[in-house]
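Asker: no letters, just coordinates:
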């Protein structure tokens, strides 16, 4: 199997953008190719991670349109839709296309346009991820988050303030990310006194509705050495699913897709949780940072909250988590989020993260779809 490298990366500004998804995708795709110094006609495969351009904009066929806009014909194109983990699934698909030998240059672009819809409309589109029976009864992902957060706090006797520590940390990291939607610090009191959304979770426990895009360029390591002095390798990547109906899980605080995808990704990389220097986790809700942190083996069950309170996951801690600001501060344009996680790990490993830079040679990105229904985990290393 071919060893896979990433030689270029880009991320647009996240937030409310006066642009449609096709424009956002082209912006990130052009910037990524320029970053790598690769011409668009050198692209063999073009993957687009996007969950709901049809639902949000009434636009389909975005990969074909993007190939035209980038001048990447006659590249093979494909849309990757795995709900809110579409970006991570795109990383897996792009890795497969190169690792299999089918492509020597694969461009992955993820993007979503959401802010032109009302909060209710956007929430309804996202809620379609749930099982039809749950959806019929008005279940939304925020309600799942609230129920799970309550179960976790009660089961492990964790203080409510521990979740606020996640929000405070990620907002602080977002200040130093020029692409982040929210670049403003908050304190514990602000997080704890914000409006209640789904008990015990409050406004600052949730990520925003966002427009944006990001891109990564994949190729074999031998090809990478021809184009770049510094690059990143994807040493392990894997995906897994959990029950579609959340209440069928034996323990709602354990995300089986996270556990299994992490186990496989580490096995393929020949590494373990102890080798990771920086991680990007899917904190659509603050409680998800705890569940992924434990599911990936960074802490024993019920102890992630302690690491958050003690600063272990802070930028200057033993294992920095969400140096980008996470979905919480950076924003969550569904199809782009997993790709943007890869962008952050790429920048950290190459030492190009600016004021949010940490000391890292191994990074991990975990992208979650729905409420853990589908998950992709990728382990990346400094290329040699």
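Answerer: Looks like it came in fine. Predicted model, so just to flag it, every value in this text is computed and none were measured. Numbers count the residues shown, from 1 in each chain.
Asker: alpha carbons only for contacts and neighbour counts from here, please
Answerer: Noted.
Asker: dump the residue contacts of the closest residue to residue 337 other than its chain neighbours.
Answerer: Counting by CA to CA, 6 or more residues apart in numbering, residue 337 lies nearest to residue 87, which is 5.9 Å off, once chain neighbours are set aside. Under the criterion of CA atoms under 8 Å, 6 or more residues apart in numbering, the neighbours of residue 87 are 49-50, 80, 110, 334-340, 367.
Asker: the structure to be compared is supplied as follows:
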């Protein structure tokens, strides 16, 4: 099995863009991806493409992959639409890695796109809700925020997690997002702001919830046979893990963990041959503040029940022992459903190649991305490693 490398990654700005379309956002993301490749690349060199999208609003539900790839000059090659709710483009990255590792292709594009802000609030809630269990969650009126509120309530009850600890997630991620020119909500907030924000679904308030966002992101995955043609700063895909679970929260054995994410993380660590102590940073799926805290526990950053004190300690700030969501995360950077997983890979690529600007960490070598679909029906984890041996060759 061949090694797979990320040689370029880029995204559009995330936000609300009434003058943009899903095609134009995708084009921007691909242009930025191509321009990040050290030695250059043409879209005609892509052998296969994977496009993650939920198709919010019903736009181009059939064949959205060719609709966007043909628009950017990726013509005549196999294109697959990947739908795994909020984990769509994280799984698109996994599919691209598998295609390259298998020897089927040398250059694959993994990408995602979503337009969410041109709908009414009711329509957005509907499209978010389709990632929940249909009969007993969505059709009974349960919202996406409502499901995560149940998880937050359970975590508070079982472990003593507090509103202030949830709010520390928002404060940290907004501070990081304020340094990210691509972020949807690129402003900082105080702990008082986050604690006292208007309620959304008790115990979650406005600052505990990510925005609905327009955006696109992409990454170019290539084989070890051609990596030196494209870059002097390769990022190796060291480990991949993925898992699924029951779609409905009520169908699972726990409300205080995402078992699929835990399993995916364990698989990714094992394949990469690392432990959590080897990580220099992580991008985790913080659609709601409680989701980030559960990610800390599921991925082994801290023991179960200790995520609240862990965030309060400052361990996950940029100057902490394990920086988390330097991009601003979903909370500040934004959550264009189909693009979110690929967008996490963009931040990992930028950090490992020294392109993260004001957010740049000090010489990181290994990073992780964690992308969850729905409330945990699917999850995918990638471990990325700066490959100094190839750089020095």
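Answerer: Cool, got the structure. Because the structure is a prediction, the values reported are computed rather than measured.
Asker: now do the strands in the first structure.
Answerer: 4-11, 45-49, 76-80, 106-112, 196-198, 201-202, 212-220, 232-241, 278-281, 362-369, 374-382 (DSSP state E).
Asker: show me what contacts the equivalent of residue 107 of the second structure over in the first structure?
Answerer: Structural correspondence for residue 107 of the second structure with respect to the first structure (TM-score structural alignment): residue 105. By CA under 8 Å, 6+ apart, residue 105 of the first structure lies in contact with 42-45, 98, 217-220.
Asker: how about a cut-off of 10 Å?
Answerer: Contacts were defined as CA atoms under 10 Å, 6 or more residues apart in numbering; by that measure residue 105 of the first structure touches 6-7, 38, 40-46, 75, 94, 97-98, 217-220, 223-224.
Asker: out of the strands of the first structure, nearest to residue 59 of the first structure?
Answerer: Each of these was scored for nearness to residue 59 of the first structure using CA to CA, and the closest is strand 106-112 (11.3 Å).
Asker: about what we covered before: buried members of the contacts of residue 105 of the first structure into ChimeraX, please.
Answerer: In ChimeraX, a selection of the buried entries from the contacts of residue 105 of the first structure looks like this (16 or more other CA atoms under 10 Å):
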select :6,7,38,40,42,43,44,45,46,75,94,97,98,217,218,219,220,224
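Asker: just tell me the aligned range of stretch 319-339 of the second structure in the first structure.
Answerer: Using TM-score structural alignment, stretch 319-339 of the second structure pairs with 316-336 in the first structure.
Asker: now that stretch: buried residues?
Answerer: Using 16+ other CA under 10 Å as the test for burial, stretch 316-336 of the first structure gives 319-336.
Asker: try stretch 11-26 of the first structure
Answerer: 11-17, 20-26.
Asker: any idea how far the spatially most central residue of the second structure lies from residue 273 of the second structure?
Answerer: For the second structure, residue 341 is the residue whose C-alpha lies nearest the centre (CA atoms, centre = their mean; 3.1 Å). From residue 341 of the second structure across to residue 273 of the second structure, the span is 23 Å (CA to CA, to the nearest Å).
Asker: equivalent analysis for residue 41 of the second structure, please.
Answerer: Between residue 41 of the second structure and residue 273 of the second structure the distance, using CA to CA, works out to 31 Å.
Asker: and if you look at residue 114 of the second structure?
Answerer: 34 Å.
Asker: higher neighbour count, these two?
Answerer: residue 114 (29 against 11; other CA atoms under 10 Å).
Asker: can I assume that one is in contact with residue 20?
Answerer: No - with contact defined as CA atoms under 10 Å, residue 114 of the second structure and residue 20 do not form a contacting pair (11.2 Å).
Asker: okay, and the common contacts of these two?
Answerer: Common neighbours of residue 114 of the second structure and residue 20 (CA under 10 Å, 6+ apart) are 26, 214-215.
Asker: please convert these to TSV, extending it with distance to residue 259 of the second structure.
Answerer: Converted to TSV, those look like this (distance: CA to CA, whole Å):
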residue	distance to residue 259 of the second structure
26	32
214	29
215	29
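Asker: which among those gets closest to residue 120 of the second structure?
Answerer: For those, the nearest to residue 120 of the second structure is residue 214 (14.0 Å; CA to CA).
Asker: give me the neighbour count for the equivalent of residue 118 of the first structure over in the second structure.
Answerer: Aligning on TM-score structural alignment places residue 118 of the first structure opposite residue 120 in the second structure. Residue 120 of the second structure: 11 surrounding residues under other CA under 10 Å.
Asker: against residue 295 of the second structure, how distant is residue 120 of the second structure?
Answerer: Counting by CA to CA, the gap from residue 120 of the second structure to residue 295 of the second structure is 30 Å.
Asker: equivalent analysis for residue 19 of the second structure, please.
Answerer: Distance, residue 19 of the second structure to residue 295 of the second structure, by CA to CA: 35 Å.
Asker: next: residue 231 of the second structure.
Answerer: Residue 231 of the second structure is 32 Å from residue 295 of the second structure, by CA to CA.
Asker: with residue 6 of the second structure instead?
Answerer: 24 Å.
Asker: residue 356 of the first structure contacts residue 321, correct?
Answerer: No - using CA under 10 Å, residue 356 of the first structure is not in contact with residue 321, being 11.4 Å away.
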